[in-house]
Each structure stands twice: as C-alpha cells, then as structure tokens.
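# Following is a predicted model, sequence given first.
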Amino acid sequence: MNSVLPVAPVTASLDDPFYYLANFRFVLGWVSERHDDLLGDGERRFIADFDALPRASQALLVRMVMRKGEFFRTTKLVYTEIDDAAVALDALIDAGWVEADPVLSFGELFRQLRLAELRRVLATEIAAAGLPASAAKSTLYQALSGQPEGPRRLANWGDVSALQGERVVRLSIMAVCDRLRLMFFGNLRQDWSEFVLAELGLQRFERVAFSPESRAFSSRDEVDAYLALHRLRERLEEGELPEALHAEVPPVPKGNAWLDERRARLLYRLGQAAERGGQPALALQAYGEADSGEGGGGGHVDARIRRLRLLERLGEHQRAFELASVMVSRKEALGETLDAQAPDERESQALERLLPRLRRRLGLAPEPQQAPPPPERWDLCLRRPVSDEGWPLGVERAVCAHLGTPQAPVHYVENALITGLFGLLCWPAIFASLPGAFFHPFHSGPADLNRADFVSRRRERFAACLAQLDDGRYHETILETWQCKRGLASPFLHWEALDEALLLQALANIPAAHLRACFARLLLDPRANRAGLPDLIQFLPEADVASPAYRLIEVKGPGDRLQDNQRRWLAYFRAHGIPAVVCHVTWQDEAVGS
C-alpha cells in the first residue's frame, strides 16, 4: 500500500530552539521503521541509548554530529539552548560516544590550536628548527610536519598551560551516525542541512507516493559496500597512492547495478591518478575493471575511452585497434529505442577520431568515411558590452543585443529551455512512484535517474507524455505543470530561467515535431544530454510559412571552440532539420588592434 510522503511536516519549525534535535529524531525513527533488518547491534543500541539520554546531551551530540570533523575544542561547544554544556558533554563521555582525551595527529593539532598556542606547545621544535618566534602558522606547519613524531594526546605535545585546562574531545560515534544518514538519504552527499533548507523554503520537493518498503538498500552488505567505496574515494582525494587503494577496492553485491556504477567511477578515478603518476600498467588495469560491469552495470564509458587513448600513447596500436573494433561491434548491436540503452554518443565520437589514426599506424587501408557537414556558421564583429559600472559583460549578451528586436526577440536559455519543456511535459513519468526511485522527503529527482534502466522502467509513462505532442495537448500540460509545480526541485528545471512569456513564445514557435526529436535525444541519455544545448534562442514569428519560426544559436567568443557535447547536439539538429547556427564573435577593439 502506498503512502504520500509528507514533506512539510517532516521538518521541525526553526522557532523551536531544538529544531535540529527533532529532525535527528525523525531520521532515527524513519530508519528504525524502514531499515530495521539492515541495522546491526551497534546501531540499534545507539538508537535506544540516545533516546534515554537527557535532552541537553542529545542536543549537544546532534550539534557535534552536524558540524564538520570529529574533533572539537570544548569552548566551541557552547549553545544558548543548552544550559550546561559541560554536564551534557560528560554524559556523552560516559556513554562512550565522545572521547575525552583523544590522540591528535600533527595536522589535527594545527587545526585545533591557534598560532599563539602552537608557539607555546611546539616551542622546543620551533627552536630546534631555527624558526623565528614570529613565524606564521603555515610556515610552522611546512617546517615541522615532516618530523617523525606520531599522534599523541594533547598534553604530550608540549606545554599546554596556555589552554587553561581547555580540552579537545573527539566524537567517536560519527561512523554510526553516517551509516544512519546513508540509510535515510541513500547517499552521503546530502546531509542534515536539507531539513533546514526545506523549512526555510529554499528547497521544495515534489510529494511522491511510495511504499514503506521503498528504500535505497536491500541488504547490509550493500550499505557496507557503499561506505567502503566512499572511504576509498576520500582517501584518494586526500592524496593516498592509487596502488594501495586499488588493492582495497571491494566487490559489490551481485545484481546491484548502481553500486557497480559507483565502484566503476572509483576505479576510473584510480586509473586517472595512476596515469598521472606514471603507472600506465595500473591505469590500464583500473580502466579495464571499471568497464567490466561486475555488479550488473554496463561498464564505464569514460574508462573505455581513456583506456584506448592510453594504449595509443604507449604505442600498443594493435591492442588498441582490437579493443576499439570490439567496441564498434558492440555498439552496432545496440538499438536506439526506449526499450534498450542506446549506444553512447561520447563513445561513438571518440571511436570516429581514434580508429582512423590506428588504421594509419597499423598500415591498414582507411575505411570510407563521410564527414558530417559542419553546422551553419555566422561571424560577427561586435563592440564589447559593458555594465553600467564599466565591467565587461559576456559574449552572449553582446549577441543578444545585436540580433534581438521587438519582432524577433533573443533569449539566453542554454540548457534551460529544451530540458525545461521536457521536464514539464514528462513530470508524471519523471516523478512516478516506482520501487527504489523515491525513499525520503528530499529527492530533487528520482534516485535511478542516472542508471541504465531509468527510461525503460518508465517506457509507457514517457510514451504517454510524448503522445501529447501529436494532438496538441502538450501546450496546456506544460503551462499547467509550470503553474502547479513552479519552484519544486527537478533535475530538468532551472526555474529562474523559465518565465511564462518565454514558455508561451517557445510553444507558439517551436514545432511539436522538433520538440519530440529533442525529447527523444534527452531520453537516450538523460544524464549526458541535459548539457551542451545552444546558448540562445531567437523567435521569428514573422518568418515565411515554410521556414521555422525560431533558431538556436551557439555563441563562441574569441579563442573559444565547440565542446564535444555541443558538437553532438548540433549534428543531431542538422540531421533532424532543427535550425541551429554557431555564431563566432570577435571584438571590434581587438580587430582594430590587429
């Protein structure tokens, strides 16, 4: 049985000084109800013991959980709504959730202490290094961080009398809280601020019906795998060597395509790091594993491309050619329908560039190729626009001012208009209540948006939405959705760029067949194809009946060139008779100077 997700009542009123505690309790209750089978003894004990704490200790713990890092100076743990923070902290120490005297690494010592305090604590080391007493904090760190001393308790670092008995404590329960947050959100990208932003009205979300069983994870092994992959990525970003991290990359549960995609992204990043570090063999191994689709996913396209380019750079042309030929054969076997994942256009573009080079280097006869015609090009020499304060404005603004007239207005839309019209027409399909798509109140879009089966799971729903383009109903649907859903988070909507006048002009001048073609391409790869659309649109309502009543304009300033995703859209427009031009701009002052 489905239940409607109650968005507004979820967040506590900010008038309540303990609003953050109410939100934290909400998450604990939600996870206990919907994820009990995924909880271990430690999480269950934490939830039960938390409920038994005095409110002041609960509040202090949540304040610490919601802050950055695990180490805190006790003088920074003072909040007006918590009467006696010291007593509240003692209860957390007694519970074993806060460590009263943790060991501090050298870096953590510098993060916690002020410059004057560091000079007192590290006086011996500073003198031994011959540093002046006035040395800056960054200078001290660079000079002393390479010393062999390991982590130690604060008092063992040196003279801490200047702290006047103040302590540095460590929150030791953060891993449990992160696990609970992960089970609630389904990711570690979102955090407790979502509640506050929703209460302030800065973020608003669609209310979606879903079953209580709908959730991100179906087993504890999946949660463990996510956390392991997340920590490895953090360590990579912190500078650990890729060979050590690669050895620790875990497998993911069989049949979980989205976890497999996360694993593939990590392996791809490890391959990039190894390649930058001069370890091509490790890079090739990581790229190959990223493309394996071990957990049921389709492999990592960027890893396939990067692997080919690396083989070419290493001179392994035969191996690269064989791999590229396999990729071509695989792509030819895929169909471009809503029922199957379409061949990736990025991969096609890369192969079109790479294969002719490989054939030349291997002495093979070139295959006949028909180069796609270039997009229509305009060249304009314009005066550089400036703001009222004298600051130079963007090149798009200059083209808008030059081309736009009251009869033929020009709008800066970039990726907002076509994707916005799609998002408005297909709102019911995008926000359909499907298992695993929505499982908490703060989804800006379906959780499976970037997965290979996103479209196929909603095939009939998308087909029903697009059918409105055939009978004219799409006009009313798009405008009604804009009125009813305006401001709600959606991966396809940039509300500030879509006003009613722009929508009315677009619906009046863009043929339904052109919209259908654009929407079909969005559905082939929603993640990649939401970007790369032209900067401007000009409406031409007085154009000849046989000519389109609009045109799309991609603007390129001096020294700028088309990106690959822009080239793909422009080629698609040309193939489908959609009017699009590339406008290359030079500045009059530069032209005169040259």
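It's in.

# Please count neighbours and contacts with C-alpha atoms only from this point.
Will do.

# And the helices in the stretch 1-150 of the chain?
In the stretch 1-150 of the chain, the helices defined using DSSP state H, counting those that start in this stretch lie at 7-10, 19-34, 41-52, 55-65, 85-94, 106-112, 115-121, 123-128, 137-144.

# Spatially nearest residue to Pro505 (excluding sequence neighbours)?
Quick fix: residue 505 reads Gln, not Pro. In this structure, Gln505 finds its nearest non-sequential neighbour in Phe539, 7.3 Å apart by Cα to Cα, 6 or more residues apart in numbering.

# ok, back up a step: hey, which of the helices of the stretch 1-150 of the chain is tucked in deepest?
Ranked by mean neighbour count under mean count of other Cα atoms under 10 Å, the helices of the stretch 1-150 of the chain are led by helix 55-65, which reaches a mean of 20.

# okay if I get the helices of the stretch 1-150 of the chain as a markdown table plus distance to Ile578?
Supplementary listing: these in a markdown table, determined by distance: least, Cα to Cα, whole Å:
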| stretch | distance to Ile578 |
| --- | --- |
| helix 7-10 | 41 |
| helix 19-34 | 49 |
| helix 41-52 | 56 |
| helix 55-65 | 53 |
| helix 85-94 | 65 |
| helix 106-112 | 57 |
| helix 115-121 | 63 |
| helix 123-128 | 69 |
| helix 137-144 | 57 |
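
# Which of those helices sits closest to Ala155?
Relative to Ala155, the nearest member of the helices of the stretch 1-150 of the chain by Cα to Cα is helix 115-121, separated by 8.9 Å.

# contacting residues for Val386?
By Cα atoms under 8 Å, 6 or more residues apart in numbering, the contact list for Val386 reads Pro392, Leu393.

# that older thread, tally of neighbours for the residue nearest to Gln505?
Applying other Cα atoms under 10 Å, we find 24 other residues in the vicinity of Phe539.

# On the three-state scheme, the residue lying closest to Arg120 once chain neighbours are set aside is what?
Of all residues beyond its chain neighbours, the one nearest Arg120 is Asp159 (6.2 Å), with distances taken as Cα to Cα, 6+ apart. Using DSSP: H, G, I helix; E, B strand; the rest coil, the three-state assignment for Asp159 comes out as coil.

# wait, isn't Asp159 in contact with Thr124?
No - shown here, Asp159 and Thr124 do not form a contact pair, counting by Cα atoms under 8 Å, at 9.6 Å.

# is it true that Arg359 touches Arg353?
No - taking Cα under 8 Å as the definition, Arg359 is not a contact partner of Arg353, at 11.0 Å.

# got another, please set it beside the one above:
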Amino acid sequence: MLRGTGSLQELLGQKCLFKEAARRGRTQSSIKSFAAARAVCLELEADNPRDKHATLVLDAGSGAALGHVPREVARLLGPLLAAQLVAVEGCVLEAPASSRASVPVEFQVQLLSDQEADVQAVAAAALRLQAATQPAASGDRLRANFDRVLEAVWREDARLLDREEGDFRETFSALTAAAAALFLRLFLRKGPWFRLQRLDYPEVPDAAAAVGELCAAGLAQTRASPAEAGDAGAFHDVAALAAVATARELQLACAGLEACAGPGARRTAIQPPSRRAALLRRLDAAVVAHGEAAAAGALLRQTGPLVRVAAAARAVVTRLQRLFFLSEDQGLSHFLAAHAGALQYPRYLVHRQQAVWSSRRQLLEYEAALQAAARLMDALEAGDEAAAEAELEGIWRSLDANRHKQLPSPLKQSFSKQSSLLFLSRFQAGKNERVTGWVHCLMATAGVSLLEKKREYVLAIERLQQLLGGVYCGTRRGDWWIRLSINLEHLGRVGEALEMAEAGLADDWLSHGDRLALQRRVLRLAKPPRRWKRPAWAGSVAPEPREVRIVQRPMASIVGFKSRFMGLSGEPCTVEQLALQHYARDEAGGWTGCHCEGGIWSTFFSLLLWEALFAPVPDVFRTPFQSSPLDLRTESFYIGRQDLIERILGEIAAGGVEERLRAVWDAHCGELCAGIRWDRWPLEELLTVAACVGGRGLAVVCRLLAEDHSGWAGGMPDLLLWNPARLKAKLVEVKGPRDRLSEQQRAWAHALTQGGLEVEVLKVVEPKASKK
C-alpha cells in the first residue's frame, strides 16, 4: 500500500463516482448487481479514440466493463496506470438509486515501484487528485479566500477606496462564520432573490439566523410576506420575483389575482404549467390591472420568504473583484473554485507596474460607463428606442465636445499602436475630465447602428466621422470606415463613398478582414468615369476561393433555426454534418474531419505559443488567477512579445511542432488556459492533425492570431479535414443554399491559401424544380 506523505495517505481511501458504461436499457435487476462491497478494479482503456487517459472500472471477478471514472480523475490516474506505477482496486460503496444515478466507489491504490522519482510522481498526482475530487469550498475556505481578496485590494489600490469600502470590510469582519459564508454564497449565485427555505449549506446550520444577522448588518434584504409587499415604502420588482417562482406558482399567483377582480372580470384561460412565457405575459396583464404591489404579494404567497444581497453591498463587492481581477469576465467564483481544486491556473509572474486608475473618480466613472452601456444594450435588445436614445444623449454631447479625442494621464505619453500599454485604454471613461473613453465609444457605435436602423444616414455619417477623429477603439476603425462608405452610398453620394473607402485604406488600424472589405468596395465603386486607373494593389486582392457544389434538398425549415438536411446516412443532419459525410466518401478523398470553426486553431495557438502567452510582461497579469494575459485581444500582445513570438514561429515553421506540443502538454495539461479544451482534443489527435497541416500552415495561423487575436477571432472555415495516409489537410467553408461568404471569411481563405493550405467552399444547393 502507499505510505509516506499525507497526500499519498489521502489517495489510499479516495472516493469517486463513476458512470456505468451501458446505461441504456439498464434493468432493475442490473441495478441491484451493483451491490455494496462489490469488488472492482481500474484499467487504462488504451484504445479509446477520444481520450488517451480514459480509465475503465472493471468487475474484479469477471473483468466485465462497468463504466468509466470521471475525466478529471482519469487524467491524473491514467498516466500512472500507463506507466505501471500503481494498481488500483476498490469496492462499490452503495448501489445506485436509479438507472441514471452514478455509482460511488472507494479505491485502494498500490504502489508498484519503490524508486524515489516514481514515489514523488504518485504523490504529486495524489495531491491533484484530492483537489480535483474534494467537495466545494467550506465556509472557512470561502471566508479565507475572500479575506485574501480584501488584503490584496487594500494593499495595491488603497488610494481608490473610500469610507464605503472601509465600512463594508469592518461590517463583514464582524460577521459570524455562518453569516459570512452565506453572504458569499448568495453573492456568487445568480439572483437576485433566493428562497429562504431552500438555503441549505453545511457551513450554515441555521439559515434563518444567518439571514437575520446579514439584514441587521445591512448586507441583505428580505421579502417575507404579502403584507410587506403592500407597504408604501417597499421595493417592487415583479420580474425578479417571478424569476424565483416555478411555472405552477406563477399560474396560482395569476389565478389568485384574477379571482380578486370579482365574478364579472374577464378570465384568462388556464395555461399548462410548462408554458412559462405565456404565464409571464399573463402576469404582466395582472400587474397592469392590479398594480405591482398586489402582484408582488401574490407571488410571495406562493414562494414564501425571499432574501437577496443588498444592492449597496453587491456594488462594493463587485468593485473589489473588479480591482482584483481587472477583467469583467472573471470574478470570485473563479478564485474560489481554484482554491477548491476545481480549476488549476498556469504559473506566471504577477507584475503590476502601471496604475489603471489614478483616482477614485476615474474608477467610479468607469463603473458608471459600464452601467450605462448595460442599460443601452438592454434597451436595444428589448426594442425600446426611447430608452436607448435617452442613454445616448450624454454620449452625443461628449462627441460634440471632442472629448473622445483626449487621453487621461498617465496614458498620454504611451498611447499609440506601437505601445505595449495600449490595452489599458479600455478602462478609461473619464467623463468629468473631459474625456470620452473606450466604453463610451462602444456605446456610440451601438448608437450609430440605431441611427442606421431608423435610416437617419446623415446623422449616422456625422457620428462616424466624429468617432474616426478620436483616439479610442482602434480595432473598430475598420468597421467605422466601411459603414461610413455604405451610408454615403445609401444617400446616393457614390463619389464620397469611394473617397471614404480609399481614405480608410490608409488607416494603420485596419484588420485584414476590414482591409479586404474596403478594397473590394473601392474596386466596385472605382469604375470609369470615377476612376480610370486601377489601384496598384488590385492584383493582390484575394480572389474568390474554389467552390464545390453538392445537391441536397433541405428539410422543412423553421425561421430562426439552422436548416437541416437528410444526410447521406439517411438521418437528419446539419449542413456541416452533411459536408463531413460528403468528404468522408472515398470518391471525395476519404477525409477525416471535424466541424470546429476556430476551436482547434485556438487550441493550437495557445499550446504552441504558451511561452509567449505567459511571458513576464508588466501589467498583463495582475492576479494569480488568469487564464490569459489582459492584452491578448489587443495589438499590445504582439508588440510586447515580438522577438519571442518570432522565434517561436520560426521553430514551428522549421518543423518543431511535435516537440513543442508534447512539452507543453506534459507540463501543463489540465491548467486553465484561454482557447484550450483539454478534454476535446487528445494530444495524439492534435499531433496527427498538426502533421497533416504542416509547420508552415500552423505558423501562418499562429502569426495572424498573435498579431490581431480579436480581429481574426471569427471567420475561420467551418471544417478542418485531414488525411494521415497522405499527410494532407484541407479547410472548408460550408454554405447553405442562401448563404454567402463574409469579408472576414474571404480574408481567412486568402491568408490560409497564402500559407500553403488548401481552402475551398462547399455550397449545398437545392435541386432544380422539374419542368411540368
């Protein structure tokens, strides 16, 4: 048996759940065969095509396969079994409760080698295995981790904090362990309202008492009774309350409101509980008829007491996590999950050099800009043009005052396309400093879309010209030039539309796709007598990629859903699946392939450029809990690492792909990295695809993503096909009967072709109607 370190001892009694392999058709008698104390063992499933670490659970007596251990456990045990360092036996703890339940098993691990290096390898795996399978963070862990956030923020950004945050920290520190854990649990959950009777956490033995403590401290609010809903000072958010209610509860609440209207009132037909959308419309009608207070009371009668985190407390914690992570895509849930063992982050140097906000006022203005942008997006999605225009009034005033042309200190000295600090500009709003920042320019872009929708092209042109005269959102400039030219053409001002397209081509900020779109506009508009001479670059404009057509009639189409076809196998399928079936035929090349769009390419990029992604560049890693540098989607990424990236690309093109892929995989498999899904693409499959694509092709793709990760994020061909026997690869963009290529897709096709890769378009066309 294992002996020695504590982690090894933990592995002795490792508990795990596994899924039975042949669940379909499982009978009650087969369920009973999983009796408690049934002996099992583990064996590596070496021929599994999807996961090289797949680990089978076998019956110890017959050797019959019962199922697989979870992927996160197999990833750690599999290499040990493959190297014959350990043998694993175990027993079933209890029979599954149903045909869909997992089977709990306790394992015993025997060490087969006494070499010190082998013992250490098993010990390291044991530590990771314990982290991967242990339950969610306890109350003590939650509080300890949040205290770490507080300490880091006060240490690094104390100048940005005020009495509001200080009072919160003092109040939170005075909470009991149960109340503090409940506060963090509620903050991490999607709400805002939660049923008091369903708050069940092991670290909160008395949820009602903890809620009372939070309310007394001003960190939570409750809605306990219909009478409270009728109070004049009560807050009513019927939509939020309705989100808590089940469909049946919504039905009963609506019925209760309608019953109060009297016998002569019009009744709405009772709807099946599953029709939630219809019930919500019915509730809206009841709100109009009876008022928000009555509707809130009717909902509370069904849901029982509710609790939510107080708005002020939520705002403070949101601000603290923004300062800690400096990313709207990350929050405390990532941090806590990492310490619970569910997530493993790469190791890199955390280096803060440049202050993002020089004052609290700048931070608050940035937050206000984010809130305004959220309100604008909500209004546009809801089709509420009046609310959207109200949010845009301040943005238009800022543009009219030329505030979008000014930069706040300390970015004035470092702002240019060649600056490695360019990504920090996105955090600037600075309205009170007569600066309209990155967020406001994005709002203005959305406002231009609204003007175009209303066909107010003259005003849209004016706003686009103002944005092009500013200093923010450089990656949006190509889109602004294109839309400016299109809007001028809508007004019949074709000569000006041509001039704007030509002017846009001189803009250094253009992405490849935007440049191609402008070039194609110029060639279309620049015909005699407007232009007698073709541009010098005309010959280099990407030609249309090769097109292949297959004939297939789509099945009955539903508006808003992708078309489906009858596949070659006789089963309904998507257009991409139909294309894969076509290319798999011997007469079409016998290709192996996948519908990946950019998925596998993002994996290749992150694996091959791992060294560059996590290089010690100042200010891009501000906490130990990031899956990518903060500047990845900006021009700063390539600028700040140019020499390193060029060296790596040279090695890739020279044939060093396999060595680099294996080294990164062995060293970092399982670590959270943007673009990589470790469970989706096994290493051996990646090596096969890489051999078919070739080093030159991979270097081309990686270069494009490194230079402009955001600009090249979309438009990659739908299918990647490979043929290991011929060491060939092909990329295919699939189009349905009424689809056409976008400019970004044309740009990808041209760039990949220039890199030596074969690219084509597969067009699925409908059969011609027969003549009667």
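Structure received. All values derive from a computational prediction rather than experimental measurement.

# Fetch the TM-score of the aligned pair.
Between these two chains, after superposing, the TM-score reads 0.80 (TM-score structural alignment, normalised by the length of structure 1); 564 aligned residues with a Cα RMSD of 4.1 Å.

# circling back: and the residue nearest to Arg120 of structure 1, what does it touch?
If you count contacts by Cα under 8 Å, 6+ apart, then Asp159 of structure 1 has Arg120, Val121, Leu122 around it.

# coming back round to it: and Arg359 and Arg353 of structure 1? Which one has more around it.
Arg359 (16 against 10).

# For Tyr268 of structure 1, what is the corresponding residue in structure 2?
Residue mapping for Tyr268 of structure 1 onto structure 2 gives Thr445, with TM-score structural alignment as the criterion.

# how much space between that match and Ala506 of structure 2?
When distances are taken as Cα to Cα, to the nearest Å, Thr445 of structure 2 and Ala506 of structure 2 turn out to be 21 Å apart.

# Of those two, which one has the most company?
More crowded of Thr445 of structure 2 and Ala506, by other Cα under 10 Å: Thr445, with 20 against 10.

# Could you verify that that one is part of a strand?
No - secondary structure assignment (three-state DSSP) places Thr445 of structure 2 in helix, not in a strand.

# for the stretch 301-450 of structure 1, what spans make up the strands?
In order along the chain, the stretch 301-450 of structure 1 carries the following strands (DSSP state E, counting those that start in this stretch): 376-382, 410-412.

# all helices of the stretch 451-594 of structure 1, in order?
With DSSP H, counting those that start in this stretch as the criterion, the stretch 451-594 of structure 1 has helices spanning 459-471, 474-485, 500-509, 512-524, 526-529, 564-575, 588-593.

# Now distance to Gln203 of structure 1 and mean neighbour count too, for those helices, in JSON lines please.
Shown next, in JSON lines, are the helices of the stretch 451-594 of structure 1 (distance: least, Cα to Cα, whole Å; neighbours: other Cα atoms under 10 Å):
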{"stretch": "helix 459-471", "distance to Gln203 of structure 1": "26", "mean neighbour count": "16"}
{"stretch": "helix 474-485", "distance to Gln203 of structure 1": "13", "mean neighbour count": "17"}
{"stretch": "helix 500-509", "distance to Gln203 of structure 1": "21", "mean neighbour count": "15"}
{"stretch": "helix 512-524", "distance to Gln203 of structure 1": "25", "mean neighbour count": "18"}
{"stretch": "helix 526-529", "distance to Gln203 of structure 1": "22", "mean neighbour count": "18"}
{"stretch": "helix 564-575", "distance to Gln203 of structure 1": "29", "mean neighbour count": "17"}
{"stretch": "helix 588-593", "distance to Gln203 of structure 1": "44", "mean neighbour count": "10"}
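
# Out of those, flag the one nearest Ala85 of structure 1.
Proximity of the helices of the stretch 451-594 of structure 1 to Ala85 of structure 1 was assessed by Cα to Cα; the nearest stretch is helix 474-485, lying at 43.9 Å.

# Taking the centroid of structure 1, which residue is nearest it?
The centre of structure 1 sits closest to Arg189, judged by Cα atoms, centre = their mean, with a distance of 8.3 Å.

# What lines up with that one in structure 2?
Aligned counterpart of Arg189 of structure 1 in structure 2: Asp329 (TM-score structural alignment).

# which residues touch its match?
If you count contacts by Cα under 8 Å, 6+ apart, then Asp329 of structure 2 has nothing around it.

# ok but it is inside a helix, no?
No - using three-state DSSP, the assignment for Asp329 of structure 2 is coil, not a helix.

# now it: how far from Gln130 of structure 2?
For Asp329 of structure 2, the distance to Gln130 of structure 2 (Cα to Cα) stands at 28 Å.

# Likewise for Asp666 of structure 2?
Distance check for Asp666 of structure 2 against Gln130 of structure 2: by Cα to Cα, it reads 20 Å.

# Could you do His668 of structure 2 as well?
According to Cα to Cα, His668 of structure 2 stands 18 Å off from Gln130 of structure 2.

# swap in Leu241 of structure 2?
When Cα to Cα is applied, the distance between Leu241 of structure 2 and Gln130 of structure 2 equals 40 Å.

# And for Val109 of structure 2?
13 Å.

# and for those two, which residues touch both?
Common neighbours of Val109 of structure 2 and Gln130 (Cα under 8 Å, 6+ apart) are Leu11.

# what residues are up against the match of Tyr268 of structure 1?
Residues in contact with Thr445 of structure 2 (Cα under 8 Å, 6+ apart) are Leu464.

# thinking again about what came up before, out of the helices of the stretch 451-594 of structure 1, the one nearest Glu238 of structure 1 is which?
When these are ranked by proximity to Glu238 of structure 1, the top entry is helix 526-529, at 27.8 Å, counting by Cα to Cα.

# gap between that closest one and the chain center?
Centroid displacement of helix 526-529 of structure 1 relative to its chain, using Cα atoms, centre = their mean, to the nearest Å, is 13 Å.

# what stretch of structure 2 does it fall on?
Helix 526-529 of structure 1 corresponds to residues 709-712 in structure 2, going by TM-score structural alignment.

# Go ahead and confirm Pro543 of structure 2 touches His750.
Yes - using Cα under 8 Å, Pro543 of structure 2 makes contact with His750 at a distance of 7.5 Å.

# Ala303 of structure 1: neighbouring residues, count only.
Count around Ala303 of structure 1 with other Cα under 10 Å applied: 25.

# Thank you kindly, that will do.
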